[in-house]
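In: Give me the fold of what follows.
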Amino acid sequence: MAELAALEDPKARAANEKHGDDHGVNLTKLRAVATRLKTQQDLARQLWQTGDTAARLVALLICRPKAFERAELDTMLREARAPKVHDWLVNYVVKKSPHAEDLRVAWTADPDPVVASAGWALTTERVVKKPEILDLPGLLDTIEAEMKDAPDRLQWAMNHCLAQIGIDHADHRPRAIAIGERLEVLKDYPTSPGCTSPFAPTWINEIVRRQSVK
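Out: So this is what the prediction gives:
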């Protein structure tokens, strides 16, 4: 904890706080700390319990994802309010857990929109890797009905799922594009030059175009 405190950078904190993350440690330096520590599950649990965002990010890098029980992961997700901690927990830990599918189903239906966004993130992975377990038309129905008025983080996760369905599943692509065009979610989102817009129709068409020229 003292080492992380010494790495605190006011400029990094100011930049992170714009995205809702309350820490000021450069992520490259934070990853270097984790690389040196290597895998230490007990230490990971101790770091998580501090509640400190930088410490929790290190914890997620040095833990054993498969060592967590389902209830433990559920509790951790509900505690992970900082966007970066939430993102790393889902992508680096939950996706590798044997409880991932059970949690995906439970979280997607959760009334807490931040928790639900994690369920949608896991669903997006299934769209790519295990679409046979999903009801894709049903997902599109839900997105069409709920995405427009969803809170920001949940809306972003649902929009990603919409785009991924359109990218990976040609038979559902016209409907995915049509939903995006009608709802106009993230249509005016500022996009840096050279980056792909998160507006689903633009995103779908651009990635499909790139795939077609490979």
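In: Please count neighbours and contacts with C-alpha atoms only from this point.
Out: Noted.
In: Go ahead and report the secondary structure state at the residue nearest to the spatial centre of the chain.
Out: Nearest residue to the geometric centre of the chain (C-alpha atoms, centre = their mean): Asp87, 4.2 Å. When classified by DSSP: H, G, I helix; E, B strand; the rest coil, Asp87 comes out as helix.
In: Spatially nearest residue to Gly166, not counting backbone neighbours?
Out: Arg173 (4.1 Å; C-alpha to C-alpha, 6 or more residues apart in numbering).
In: Doesn't the one you found belong to a strand?
Out: No - the assignment for Arg173, made by three-state DSSP, is helix rather than a strand.
In: Would you do the same for the sequence below? I want to compare the two.
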Amino acid sequence: MTGSAQDTDLTATITALREELAGLEDERMRAVNAKRGDDHAVNLTALRGIAKRLKTQPELAHALWEEPARDSTPKLLALLISRPSQYSREDLDRMLRGAGTPKVHDWLVNYMVKKSRHREVLREAWFVDPDPVIASAGWALTSDRVVKKPDGIDQSALLDQIEAEMTDAPERLQWAMNECLAQIGITNIALRARARDIGERLEVLKDYPTPPNCTSPFAPIWIDEMVRRADDG
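Out: All right, here's what the predicted structure looks like:
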């Protein structure tokens, strides 16, 4: 197939997907998502169904990510049909800076960056980025290291930084730091008491409304609940 024919097929596929996604939009869902800073109006289960049909398509994923659109739905679909290996370190950094919404940001970090060979160099760079949204991704990757590969991570220094900075951190960064605080308390017995104490004194997310049968994001409660579950086996 010639390049021109490939381009024509790709354009036709994107046009068809644009129409399909438009037909699935629910403005009530958009309004609900807007309260969380998101802008998509397509049910994510339905979006995953489309991705399952399309399977992995790197070229289409790239085109969808760059697709001019009124909301982030094409970017979300792009991530669902991507492979982490198709993106360079520079690609992932550029994509994070252009993610736009919390859902795209979270999916990019969890589905692509955490599975990428570039995750550690990006973690180190993003962790100290002056943009708090970018820094939140660095903290998310650090929490992942704390849980999965803690060797080489100075968790006492992380607690020092959390203690000094979390209270006044912007919302996205504060949430990411709070998760790291909780994961240190859950996984590191030697630092558990200190992590709980920091959470108790700072009271970050202490009054966050939590639905029934869900665990509070308040770090001391989160730590205690996950430790209890582990002990119960």
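In: TM-score them against each other, please.
Out: Here the superposed chains carry a TM-score of 0.98, computed using TM-score structural alignment, normalised by the length of the first structure; 214 aligned residues with a C-alpha RMSD of 0.8 Å.
In: In the second structure, what sits opposite the residue nearest to the centre of the first structure in the alignment?
Out: Aligned counterpart of Asp87 of the first structure in the second structure: Asp106 (TM-score structural alignment).
In: Roughly how far does that match sit from Tyr87 of the second structure?
Out: For Asp106 of the second structure, the distance to Tyr87 of the second structure equals 16 Å [C-alpha to C-alpha, to the nearest Å].
In: cool, and Ala135 of the second structure?
Out: Ala135 of the second structure is 20 Å from Tyr87 of the second structure, by C-alpha to C-alpha.
In: Same check on Leu17 of the second structure?
Out: 23 Å.
In: Could you do Leu141 of the second structure as well?
Out: Taking C-alpha to C-alpha, one finds Leu141 of the second structure at 17 Å from Tyr87 of the second structure.
In: For these two, work out which one has more neighbours and name it.
Out: Legend: neighbour count by other C-alpha atoms under 10 Å for Leu141 of the second structure and Tyr87, higher for Leu141 (24 against 19).
In: Can you tell me what that one aligns to in the first structure?
Out: Matched to the first structure by TM-score structural alignment, Leu141 of the second structure sits across from Leu122.
In: can I assume Ala176 of the second structure is in contact with Trp139?
Out: Yes - between Ala176 of the second structure and Trp139 there is a contact at 5.7 Å, judged by C-alpha atoms under 8 Å.
In: Can you state the mean residue-to-residue distance of the regular element (helix or strand) spanning Arg196 of the second structure versus the first structure?
Out: Following DSSP states H and E, the helix or strand that holds Arg196 of the second structure is helix 189-202. With mean C-alpha distance after the TM-score superposition for the first structure, helix 189-202 of the second structure departs from the first structure by a mean of 0.5 Å once superposed.
In: Packing partners of that helix?
Out: When contacts are defined as 3 or more C-alpha pairs under 8 Å, 6 or more residues apart in numbering; DSSP states H and E, helix 189-202 of the second structure packs onto helix 155-165, helix 171-187, helix 219-232.
In: corresponding residues in the first structure for the second one?
Out: It stands for helix 171-187 of the second structure. Counting by TM-score structural alignment, helix 171-187 of the second structure corresponds to residues 152-168.
In: In that stretch, which of the residues would be classed as buried?
Out: Across stretch 152-168 of the first structure, burial judged by 16 or more other C-alpha atoms under 10 Å covers 153-168.
In: what do you get for stretch 90-107 of the second structure?
Out: Here stretch 90-107 of the second structure shows Leu92, Asp93, Met95, Leu96, Ala99, Gly100, Thr101, Lys103, Val104, His105, Asp106, Trp107 as buried, counting by 16+ other C-alpha under 10 Å.
In: swap in stretch 182-195 of the first structure?
Out: Going by neighbour count (16+ other C-alpha under 10 Å), the buried part of stretch 182-195 of the first structure is Leu183, Val185, Leu186.
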